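Undergrad: I'd like to go over a predicted model; first the sequence, then the structure.
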Amino acid sequence: MVKIALDVVRISAIVAGNVKKNNIFEPWRFFIGMKTKGIMPTWKAYSVFIEELCKASKTNEAFRLLTEMSASSKLNATRGMYHLVISCFTRNGEFEKVRMLEQQLRSFRFSHLDSKQVSEFVENQSFDDELEVSDQNTYEESDVEEICRILSTKSGNLLQEELKICSSKFSFTPALVEAILRRSWRHGCAALQFFFWVGNQASYTHTTETYNMAIKIAGSGKDFEHMRNLYREMKRRRCSITPNTWTIMISRYGKAGLTEIALKTFKEMKAEGYQPNGSTFKYLIVFLCRKKGQKIDESIKIFQEMLHSGYLPDKEMADIYLSSLCESGKIKAARTAVKSLCKRGFQSQLGFSLLTKSLCRAGRVEDALIFVDEMENHGYKANKHVYTSIIHALLIKGKLEEALEKVEAMKRDGLGHTVHVDTSLIVHFCKEKKIEKAVEIFDKMREKGCKPTVITFSALIRGFMNMGMFLEAWNLFYRMKIKGPFPDFLTYSMFVNLLCKAGCSEDAAMLLQDMLENGVIPSSINFNTVYYGLNREVHKGLRSKRRIKDRGEREPENSEQASARWGKPSRPLVAFLWTQSSNRGRLGLRELHLLLISPNYNCERAPLSVNFPKLFSSLVWNGNK
């Protein structure tokens, strides 16, 4: 038998072929064997291995190789390789590693391949038909921004005309198209129109990554028929279908609450011969545990299958899974799950903390206390996370004395107060309308150097509003804006609801304007809350005006006087209201009402097509038609 000496090219081909078959052990053996035999892996070998690992969703192995490659002074990791691994981690939701890679990317200075690497790359093209390496060219950011601008402003025939002009200006590559689709996913119809248009260009062919992005966009818009057609088109054109393709479809069905179809797709995936990866299991289990389309028994089966396949959940997924089990009353299943995880290498202390937190979240404080005692008997001490969960649950139950005993136990164990414990106490005292106690804890936090969080401030604002202390609530809110932490969407929404409930809907309307000016986008629920609040107050104002007129008393402040306090509405608010209006761009009654709550409204900003007299006749503002 003639023995064929393995060189770097043949070993690279063997490595790629094994990875495609989802076999990682053999490729690692060959790759390590190269070094022991004195054959140093080349730039091409690394790039092929990294790409095939990414296609097989083995992102951790790809990350390890990329790190090894970057550490070598003789090898040059390109930006394309970094972007490939970053995109894989982003799809899997591992944002910590994404930030780490982006930091490395910023710190490295990339040079062009030297002549030796270029010649080596050209010579090794003999097996590139089987091992397609993704386009290593780095696209211009200005090209992406230009196309995204067109997709966000044009539609229909106008979009087609603009794209025809672009065909002569830009050279479309799969990397550029994927970046455009990723950036413009919010404009779903236009993005998919661009996808089909660029697919018909003679010099361009879609790749697995571009198809996956198009499938994700169609699924995000709940156009599931279109999503399925794209998958069939991939099969028809013999484009490589990966586990990520199936994962995207399963996650889109799950997010829409169609868990029955998601499970059917999962079974279809396995029937087609594709092995689910960690992301597939994670998304399916998370969506099966959600309230919408919840299927706890199925999630238990999938979870066990995931463990038998060698995958461990991350902290987020384990938290969601255990919480759903506890809320459904399946305490035994939750305990079994934690034991199984710990046997397979999951951190025991973390599993202990997550189960305690899940039991407390489900309102089963007694079960949580029993579990903590059992774990302490096995040598595990309660940490600050366990104490915080128990204290919070006890305060929700109204058991203040027991909660304070746990606070003292924390001190005895040398853990001390945490911001979460203090926040829980503030929430409790505000709920009990003991605002002085809440303020006292808040002041002590600042004295100890413990920085209050957004949740702490929000709880205290809610407490002030419930006590009718509006000035104190506004002062605290403005303190957040000046000194931080800056109010987030939940803080704004909470404040808007409380203001409307207190009969200050005009102030709440100005808060919507403030949200926009600070880059926080209000939701439709925020607008509805203000709208109905204004309606209530307008009718109350009309009744009070009639009573005042009968008594001959002085009228309260009108809209003109209020304008001196608040001023004109900003252009961002007006623009946002136009875009939120219904009937394909026509200004609706609700949006006009919201627009008119700001005094000195400039009617010249409104479209000429709006029939103002007719709409004014149906609106009442401060008693004036």
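TA: Looks like it came in fine.
Undergrad: contacts, neighbours, all on C-alpha from now
TA: OK.
Undergrad: for whichever helix in the chain runs longest, packing partners?
TA: Identified as the longest helix of the chain according to DSSP state H is helix 524-551. Judged by 3 or more Cα pairs under 8 Å, 6 or more residues apart in numbering; DSSP states H and E, helix 524-551 is in contact with helix 489-501, helix 505-517, helix 589-596.
Undergrad: putting a second one here so we can go through both:
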Amino acid sequence: MHLRFPLEHLSSPAIALFRRSNPPKSLLSPFPCCSPSRIPNPDTLLTTSASRAPSLVRLLLHSPCRNFSSLSGSQMPQRKRGKLLSVDPDGNAVDFGEMTRLIREDASGLEAQLHQKNLMISPSFVIGVLCVLNKEGIPALRFFNWVLNYCPSFVPSAKIYNQLVNNLGIVNDYETMINLLTKLSSSGFCLTEKAFAFLPPTGSDDLASSVARIVDVLNGVGSCRGSGIFSLIRYLCSINAFDLAISVMEKTSRKTRYYNALIAAKCKNGDFQGARDVLDEMPQSNCDPDMNSFNYILGCLLKYNKVNEACGLLEVMERLGFTPDELTYELLAFHACKANRIDSAIQFLDRMFVEGLRPLFKTHAAFIKGYFSLGREADACKYVVDMSVRDKYSVNVNYSRLSSLFCNSKRVLEAGRVLFEMMEKGFRPNHSIYIRVVKMLLVAGRVDMASQLRNMFGKFKLQKNSH
């Protein structure tokens, strides 16, 4: 199966997508910023019938959004960076330098000294210490065993075990690593890329031998082998050691998800040709591509404005009998929104509903943020109200996101009205956004509105407690 993609334009005529109709009254937004006089053109309403739905290629090629250029950083809200504190998320005031010194010294009284610190053991605390020990190359097994003895009720998470495997690799203790992985297999734990961060960097003479040794270890530890081989391949791809990743596949097995890891990494690097070569190689190794294979490449093409190649890829998908999934549509809609062509992007959303697919939360976010970036807040409000009817699973997230965007724009009254309508309809907002809006209302002197929102939110707490 040869999957080369045509580069020339397709020449199919554009098909009329939407019936002209007046927006139903039930869908008109009650928000003050969404009065009927500001409702968008009815051509953009989601009312297409299945019989008139055009192909994805036509939608992509004949859409006015031919140049998928990103929004500038100044147009998007920026997240402030927090300070690096010596307090873990659970409130432990931890002097990691002192902890590291004690563990490095490996004195006979280490356990007694740790006991005297009267520490509160938590996952975040243990992970924090392990990360510091891994960075310093200090053995962590003794500290880990002390944690289990000091707090017998503590149950390590998979994240903690992966950091411990990484530490055993750093200190070259493969015997203990084998015992630990065998135990993890019996308990159903899975390995991630974090477990293999100890491997030498790309280009090191020791990398190939270290990878071969890890493969031998994984082959003898039970069920951890599956997640371990996959995560090892993903890790090697993340450091651009693609030849070694392929050698791991040759020594173990060739699977579609292994090839997908190669495709995803090459796409992340912007290496479309390399990703396409991997896709061509898959059938020769008796591994058929799946929708993830195509979605990775489609996302790469759209990211780098290769619209013609994206059309070719969509044709290949259709010819091979692959049906676009939610992620396919999310990619198409997202990049159209980034090009400020939301009225064209909404046609992809319409196709999803026609085909019975539910949009991802990220798809809704792209539309809501896109409207805001264009100064079309009224359309953003109407979109959220429309989706509350068509996609009830997204109501809480969409309303909360809309309120948050109004907050970012310093329009706290609109943010409060969004939460008011949301709760009036029986939907509970995101707690952090609710708190933020209430605080901003109090600062703005709107105590009455803040109190009203508090009363409404309190009813959700009562309902939760009653259950």
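TA: Arrived safely. Since we're looking at a predicted model, the values are computed, not measured.
Undergrad: let me see the TM-score of these two.
TA: The TM-score (TM-score structural alignment, normalised by the length of structure 2) is 0.53; 322 aligned residues with a Cα RMSD of 5.0 Å.
Undergrad: the very next helix or strand once past the longest helix of structure 1 versus helix 505-517: what angle between them?
TA: Toward the C-terminus, helix 524-551 of structure 1 is succeeded by helix 559-566 as the next helix or strand (DSSP states H and E). With axes from the mean of the first three to the mean of the last three Cα atoms, to 10 degrees as the basis, helix 559-566 of structure 1 and helix 505-517 are set at 40 degrees to each other.
Undergrad: for helix 559-566 of structure 1, the distance to its chain's centre please.
TA: Computed by Cα atoms, centre = their mean, to the nearest Å, the chain-centroid distance of helix 559-566 of structure 1 equals 40 Å.
Undergrad: the helix or strand hosting residue 13 of structure 1 aligns to what range in structure 2?
TA: Per DSSP H and E: residue 13 of structure 1 is located in helix 8-20. Following TM-score structural alignment, helix 8-20 of structure 1 has no partner segment in structure 2.
Undergrad: how far off centre is that helix?
TA: 36 Å.
Undergrad: same check on stretch 391-404 of structure 2?
TA: Using Cα atoms, centre = their mean, the offset of stretch 391-404 of structure 2 from its chain centre is 18 Å.
Undergrad: neighbouring contacts of it?
TA: Stretch 391-404 of structure 2 is contacted by residues 358-359, 361, 364-365, 368, 380-381, 384, 387-388, 414-416, 418-419, 422, 427-430, 433 when judged by Cα atoms under 8 Å, 6 or more residues apart in numbering.
Undergrad: before we move on, the earlier item: nearest to residue 576 of structure 1, out of the helices and strands packed on helix 524-551 of structure 1?
TA: Evaluated over these, closeness to residue 576 of structure 1 peaks at helix 505-517, with 8.4 Å, by Cα to Cα.
Undergrad: what's that closest one packed up against?
TA: Applying 3+ Cα pairs under 8 Å, 6+ apart, we find helix 505-517 of structure 1 packed against helix 489-501, helix 524-551, helix 571-580.
Undergrad: need the winner for burial among these.
TA: helix 489-501 (a mean of 19; mean count of other Cα atoms under 10 Å).
Undergrad: next, the angle from that one to helix 524-551.
TA: Helix 489-501 of structure 1 runs at 20 degrees relative to helix 524-551, counting by the same axes, to 10 degrees.
Undergrad: quick one: helix 489-501 of structure 1 to structure 2 mean distance?
TA: Here helix 489-501 of structure 1, set against structure 2 after superposition, deviates by a mean of 5.0 Å using mean Cα distance after the TM-score superposition for structure 1.
Undergrad: the helix or strand following the helix holding residue 13 of structure 1 to helix 8-20, inter-axis angle?
TA: For helix 8-20 of structure 1, the following helix or strand on the C-terminal side (DSSP H and E) is helix 25-36. Here the directions of helix 25-36 of structure 1 and helix 8-20 differ by 160 degrees (the same axes, to 10 degrees).
Undergrad: hmm, residue 389 and residue 406 of structure 1 touching each other?
TA: No: Residue 406 of structure 1 lies out of contact with residue 389 (Cα atoms under 8 Å); the separation is 10.6 Å.
Undergrad: so between the two, which is more surrounded?
TA: Between residue 406 of structure 1 and residue 389, residue 389 has the larger neighbour count (other Cα atoms under 10 Å), namely 23 against 17.
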